[in-house]
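Enquirer: Sequence below, structure please.
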Amino acid sequence: MPRRFLQRYMPNPETLRRQRSLRFMSRMIGDPGLWVLTRRTVANAFSVGMFSAMLPIPCQMVVAALGAWLLRCNLPLSVGLVWITNPLTMPLVFYGNYRIGAWLMDTPAREAPARISTRWIAERMADILPALALGSVATAIVLAILANLLVRLVWRWRISRSWKQRTLKRRLRRRDMND
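Expert: Prediction:
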């Protein structure tokens, strides 16, 4: 994960602090430790963001922000990753979580109707909720661990690759100077 690539898309903390809707979080937003891009802070931010994204709750972004603050990881990445479950992907993700939860509970999963409506969900909520909660937490934990490991591996691979390229350039320069 190149630091420059991530910094290109990061918002300015001072601009966020001045927004009226985020004033209650201005202390947290102003903390420079939550804007650092290191292998640890980015990997943990991916974990927090993926975990929060898989939870079927309102205010996932607030949960991600609090998780970033508690784990001292990158705040914008944690909050931004929550948008993996956006209004377009949310029904599919949460239905998949429900199916996983039903499988873990060893209960038959209800088939989704051709058109899912809020009425259908409200009528089936008592049956759906335990499996959805279990599946969401299980998926969140697994994805958080996998995201953390993957970011650390990719980051390490990129650094070792850049070291090898630098070493090769030095060798070529020395060889050219000696010739």
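Enquirer: rest of the way, CA atoms for contacts and neighbours
Expert: Fine.
Enquirer: Was I right to think Trp69 contacts Leu34?
Expert: Yes. Applying CA atoms under 8 Å as the test, Trp69 and Leu34 come out as touching, 7.0 Å apart.
Enquirer: So between these two, which is more surrounded?
Expert: Leu34 (22 against 19; other CA atoms under 10 Å).
Enquirer: Quick one: residues contacting that one.
Expert: Met28, Ala68, Trp69, Arg72, Cys73, Asn74, Leu75 (CA atoms under 8 Å, 6 or more residues apart in numbering).
Enquirer: so is the most centrally placed residue in the chain in a helix, a strand, or just coil?
Expert: Taking CA atoms, centre = their mean, the centroid of the chain lies closest to Gly49, which sits 2.8 Å from it. Classification of Gly49 by DSSP: H, G, I helix; E, B strand; the rest coil places it in helix.
Enquirer: To check against the first, give me the structure of this:
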Amino acid sequence: MRLLQRLKSRLPSREQIARNRWLAWLGPWLHSPKLWHWSRRGVAMGVALGVFFGLLIPIAQIPLSVAAAIVMRANIPTAVASTLVTNPVTFGPIYYGAYRLGVWVTGSKEHPKNIDLNHPQSAVADKDASFWQRITNLGKPLLVGLALSAVMMGLLTYALISLIWRWRTVVKRRGRMRAPPS
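Expert: Next comes the predicted model:
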């Protein structure tokens, strides 16, 4: 069984969603066939939205990606699945990389790495800055880095999936053209 067929077989049908008491209220929006169709644009947009919200927002990623997929007419299952780009294994490296990117873009000063949360006074490198001021200073580079990463990776995944989809279509079409007539 091909991968796409296996994925489709594991997805809930529209009828199952309509009968689900927790999702029934979404019925008017979720029943659009375009939201479930496996097309190049829909899948690429769904993955891009999922990656965008997965990187940008640490909580409520799935509901936000579904809402964006409904508004932008993207594939909902791929939007939901691609939010898992951030998980307990990848969360730390992604946020550290986003912080470093934010420090580079904003030109902020690096903060010392020996922060003792049990003794806030010992965590202050600058004697004039309080512990909460230092945490706030970490926030700006992190937010800038997350926003840039989310936008760049969302656009990159959209372009990459579109290119791969187009390449597969061309390869299949060439294979059919070379096949002997039956």
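Enquirer: Would you pull the TM-score for this pair?
Expert: In this superposition the chains share a TM-score of 0.80, using TM-score structural alignment, normalised by the length of the first structure; 169 aligned residues with a CA RMSD of 2.8 Å.
Enquirer: shared neighbours of Trp69 and Leu34 of the first structure, which are they?
Expert: Both Trp69 of the first structure and Leu34 are in contact with Met28, Leu75, where contact means CA under 8 Å, 6+ apart.
Enquirer: Show me the longest helix that occurs in the second structure.
Expert: Identified as the longest helix of the second structure according to DSSP state H is helix 131-178.
Enquirer: so what does it touch, helix or strand wise?
Expert: helix 40-56, helix 91-106 (3 or more CA pairs under 8 Å, 6 or more residues apart in numbering; DSSP states H and E).
Enquirer: quick one on the thing from earlier: checking the contacts of Leu34 of the first structure against the second structure: which ones persist?
Expert: Compared against the second structure with both residues aligned by TM-score structural alignment, their matches' CA atoms under 8 Å, these retain Ala68, Trp69, Arg72, Cys73, Asn74, Leu75.
Enquirer: Just the buried subset of these, written out for ChimeraX, thanks.
Expert: Here is the ChimeraX command that selects the buried residues among these (16 or more other CA atoms under 10 Å):
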select :68,69,72,73,74,75
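Enquirer: Out of the kept ones among the contacts of Leu34 of the first structure, which is nearest to Ala140 of the first structure?
Expert: The shortest gap between Ala140 of the first structure and any of these belongs to Ala68, at 15.5 Å (CA to CA).
Enquirer: average gap between stretch 39-53 of the first structure and the second structure?
Expert: In this overlay with the second structure, the average offset of stretch 39-53 of the first structure from its partner residues is 0.8 Å by mean CA distance after the TM-score superposition for the first structure.
Enquirer: Repeat that for stretch 141-156 of the first structure.
Expert: Looks like 0.6 Å for stretch 141-156 of the first structure (mean CA distance after the TM-score superposition for the first structure).
Enquirer: now that stretch: which residue numbers in the second structure?
Expert: Counting by TM-score structural alignment, stretch 141-156 of the first structure lines up with residues 151-166 of the second structure.
Enquirer: Sort out which residues of that stretch are buried, please.
Expert: Judged by neighbour count using 16+ other CA under 10 Å, the buried positions of stretch 151-166 of the second structure are Val151, Met153, Gly154, Leu155, Thr157, Tyr158, Ile161, Ser162, Trp165.
Enquirer: Once you drop chain neighbours, what's closest to the last one?
Expert: By the measure of CA to CA, 6 or more residues apart in numbering, the closest residue to Trp165 of the second structure outside its immediate chain neighbours is Arg40, 6.2 Å from it.
Enquirer: tell me the contacts of Tyr98 of the first structure?
Expert: Applying CA under 8 Å, 6+ apart to Tyr98 of the first structure gives the contacts Ala109, Ile128, Ala131, Leu132, Ala133, Leu134, Gly135, Ser136.
Enquirer: burial count for the fourth one?
Expert: By that I understand Leu132 of the first structure. Leu132 of the first structure, neighbours per other CA under 10 Å, totals 23.
Enquirer: Can you find the partner of it in the second structure?
Expert: Aligned by TM-score structural alignment, Leu132 of the first structure pairs with Leu142 of the second structure.
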